[in-house]
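S.K.: fold the following for me, if possible:
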Amino acid sequence: MAALAAQELLDGFYVNLGIGIPTLVANHIAPGVDVTLQSENGMLGLGPFPTEADIDADIINAGKQTITELDRTSYVSSADSFGMIRGGHIQLSVLGAMEVAENGDLANWMVPGKMVKGPGGAMDLVAGVGRIIVLMDHVDKAGTAKFRKSCTLPLTGANVVDMIITNLAIFQRPERRSPFFLKAIAPNVLPDEVRAKTEAHYLEMPA
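M.R.: Presented below is the predicted three-dimensional model:
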């Protein structure tokens, strides 16, 4: 999923990666594509996700995951970092999700009744970044579809998701007034399986 998302990063982009699987996108950026990765805690120019030998406990992203530096890495205040996000200077963000609705609503910051640390920068990202890609498992641990008709969890943002990459399929829409269409399915996965495990309405792959 991270490798597929990395294909959406274009030369010259400033990109924010969410915690979890999205962090791994940094390991799959194509050679020759010059992308600057940004983290809400004020790090500009993140390197690949570290191997055990490369871990430095003092170099972390906004999710407190250890990451690596580049020769050009710089550090700014959290206020400046969020100024980049809110000012529309980040072209793409790759985030995880608990649920995505067929109209592009996103829920990825809390489950009622469970400990909540706060939304972090997620709400700022979906409001200030031009394109949002979600990486998530197709169903949750109970087998319930995560791409749904509507979100049942508190929203991070309304009508903000442009592309969804799961372990079964890729869904995309050309613009935010359009429905999602099935762009691709994973190897050895049949369209009927995707349909059976998806609650949301979507269009079939264009001819």
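S.K.: from here on, just use CA atoms for contacts and neighbour counts.
M.R.: OK.
S.K.: by residue count, which strand of this structure is the longest?
M.R.: strand 69-75 (DSSP state E).
S.K.: show me what that strand is packed up against.
M.R.: strand 43-46 (3 or more Cα pairs under 8 Å, 6 or more residues apart in numbering; DSSP states H and E).
S.K.: follow-up on the earlier one: what residues does the longest strand of the chain touch?
M.R.: Contacts of strand 69-75 from elsewhere in the structure, counted by Cα atoms under 8 Å, 6 or more residues apart in numbering, are Gly42, Met43, Leu44, Gly45, Leu46, Gly47, Ile59.
S.K.: could you do stretch 1-13 as well?
M.R.: 15, 21-30, 33-36, 90-92, 94, 133, 135, 165-167.
S.K.: now go through the residues you listed and say which are in helices.
M.R.: Members of those lying in helices (criterion: DSSP state H): none.
S.K.: of these, buried ones?
M.R.: Among those, the ones that count as buried by 16 or more other Cα atoms under 10 Å are 15, 22-26, 29, 35-36, 90-92, 94, 133, 135, 165-166.
S.K.: any idea which helix is longest in this structure?
M.R.: The helix spanning the most residues in the chain, taking DSSP H as the definition, is helix 78-86.
S.K.: list the buried ones in it?
M.R.: In helix 78-86, counting by 16+ other Cα under 10 Å, buried: Ser81, Phe82, Met84, Ile85, Arg86.
S.K.: and which of those is nearest Ala127?
M.R.: Of all those, Ala127 sits closest to Arg86, with 7.4 Å by Cα to Cα.
S.K.: could you also give me the structure for this second sequence? I'd like to compare it with the first:
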Amino acid sequence: MTDIRNRIARRAAADLPEGAYVNLGIGIPTLVADHCPIDREVIFHSENGLLGVGPEPTSEQLDPELINAGKRAVTLVPGAAIFHHNDAFMMIRGGHIDYALLGAFQVAENGDLANWITNGNTRAPAVGGAMDLAVGARNVWVLMEHTTREGAPRILERCTFPLTAQSVVSRIYTELAVIDVENGLRLRDLSPGVGFDQVQALTGVPLLR
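M.R.: A predicted model of the protein is given here:
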């Protein structure tokens, strides 16, 4: 499972352009900072008030007071800044984040995003900052496993879980493929050893080539 998650994060990190400001959401996206090419400057943002997030710390680097929005220990790169979370959300709502990398429970073929609660949840709902990121970032990429633990598709014609935002997702990264949302779902790339028919069989809507 850890290998799958890192594989998804590594593939998404490879596509981030030089100089991009990128928010890393909870879940698989938090791993992206560990896989960013060392010769590329990408500025990672966390909505709890960090700009310039680095890779996961070693045991010697660990600072229990330095965490991201998902409460995961992080490092800071040279020139990083720490500020109030209100300012972090002003960056998001002001359109200053180039890419929001988010986890999801479901994504619809029109880019609808469901990533905060399932129909089976009994805990008090809390959508958190995902709704701000979904509508405030210039691009929204979803990083998730292609199916549920039971093997059901997460990529569907319509989401069956409560929505975070409508028509916001532009790209989906899974352990099987990279899929662009553009007038339907277009297969951009296949993971090594994976065929089109395999991906299609595990996707809830027809894929375009």
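S.K.: circling back to that earlier point, give me the mean deviation of the longest helix of structure 1 from structure 2.
M.R.: Its matched residues in structure 2 lie on average 0.5 Å from helix 78-86 of structure 1 after superposition (mean Cα distance after the TM-score superposition for structure 1).
S.K.: tell me the counterpart residues of the longest strand of structure 1 in structure 2, please.
M.R.: The aligned range for strand 69-75 of structure 1 in structure 2 is 76-82, by TM-score structural alignment.
S.K.: what's the average distance of the matching stretch to structure 1?
M.R.: Using mean Cα distance after the TM-score superposition for structure 1, the mean distance for stretch 76-82 of structure 2 is 1.5 Å.
S.K.: and Leu163 of structure 2, what pairs with it in structure 1?
M.R.: In structure 1, Leu163 of structure 2 lands on Leu155 (TM-score structural alignment).
S.K.: got a list of what that match touches?
M.R.: Residues in contact with Leu155 of structure 1 (Cα under 8 Å, 6+ apart) are Asp105, Leu106, Ala107, Asn108, Trp109.
S.K.: and those as a markdown table, adding distance to Asp54 of structure 1, neighbour count and secondary structure?
M.R.: Formatted as a markdown table, the contacts of Leu155 of structure 1 follow (distance: Cα to Cα, whole Å; neighbours: other Cα atoms under 10 Å; DSSP: H, G, I helix; E, B strand; the rest coil):
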| residue | distance to Asp54 of structure 1 | neighbour count | secondary structure |
| --- | --- | --- | --- |
| Asp105 | 37 | 20 | coil |
| Leu106 | 34 | 31 | strand |
| Ala107 | 33 | 25 | strand |
| Asn108 | 30 | 20 | coil |
| Trp109 | 29 | 21 | coil |
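S.K.: could those go into CSV alongside distance to Val116 of structure 1?
M.R.: Output for these, formatted as CSV (distance: Cα to Cα, whole Å):
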residue, distance to Val116 of structure 1
Asp105, 20
Leu106, 17
Ala107, 13
Asn108, 12
Trp109, 8
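S.K.: which residues touch the equivalent of Glu99 of structure 1 over in structure 2?
M.R.: Correspondence of Glu99 of structure 1 to structure 2, assessed by TM-score structural alignment: Gln106. Applying Cα under 8 Å, 6+ apart to Gln106 of structure 2 gives the contacts Leu113, Ala114, Asn115, Arg154, Ile155, Leu156, Cys159, Thr160, Phe161.
S.K.: just the strands in structure 2 please.
M.R.: All strands of structure 2, identified by DSSP E, fall at 21-24, 43-46, 50-53, 76-82, 99-102, 106-108, 113-114, 139-143, 155-156, 169-173, 177-181, 185-190.
S.K.: quick one: map Gly138 of structure 1 onto structure 2.
M.R.: If you look again at residue 138 of structure 1, you'll see it is His, not Gly. In structure 2, His138 of structure 1 lines up with His146, judged by TM-score structural alignment.
S.K.: just give the closest residue to the match of Glu99 of structure 1, not the sequence neighbours.
M.R.: Spatial nearest neighbour of Gln106 of structure 2, excluding adjacent residues (Cα to Cα, 6 or more residues apart in numbering): Arg154 at 4.7 Å.
S.K.: nothing else from me, thank you.
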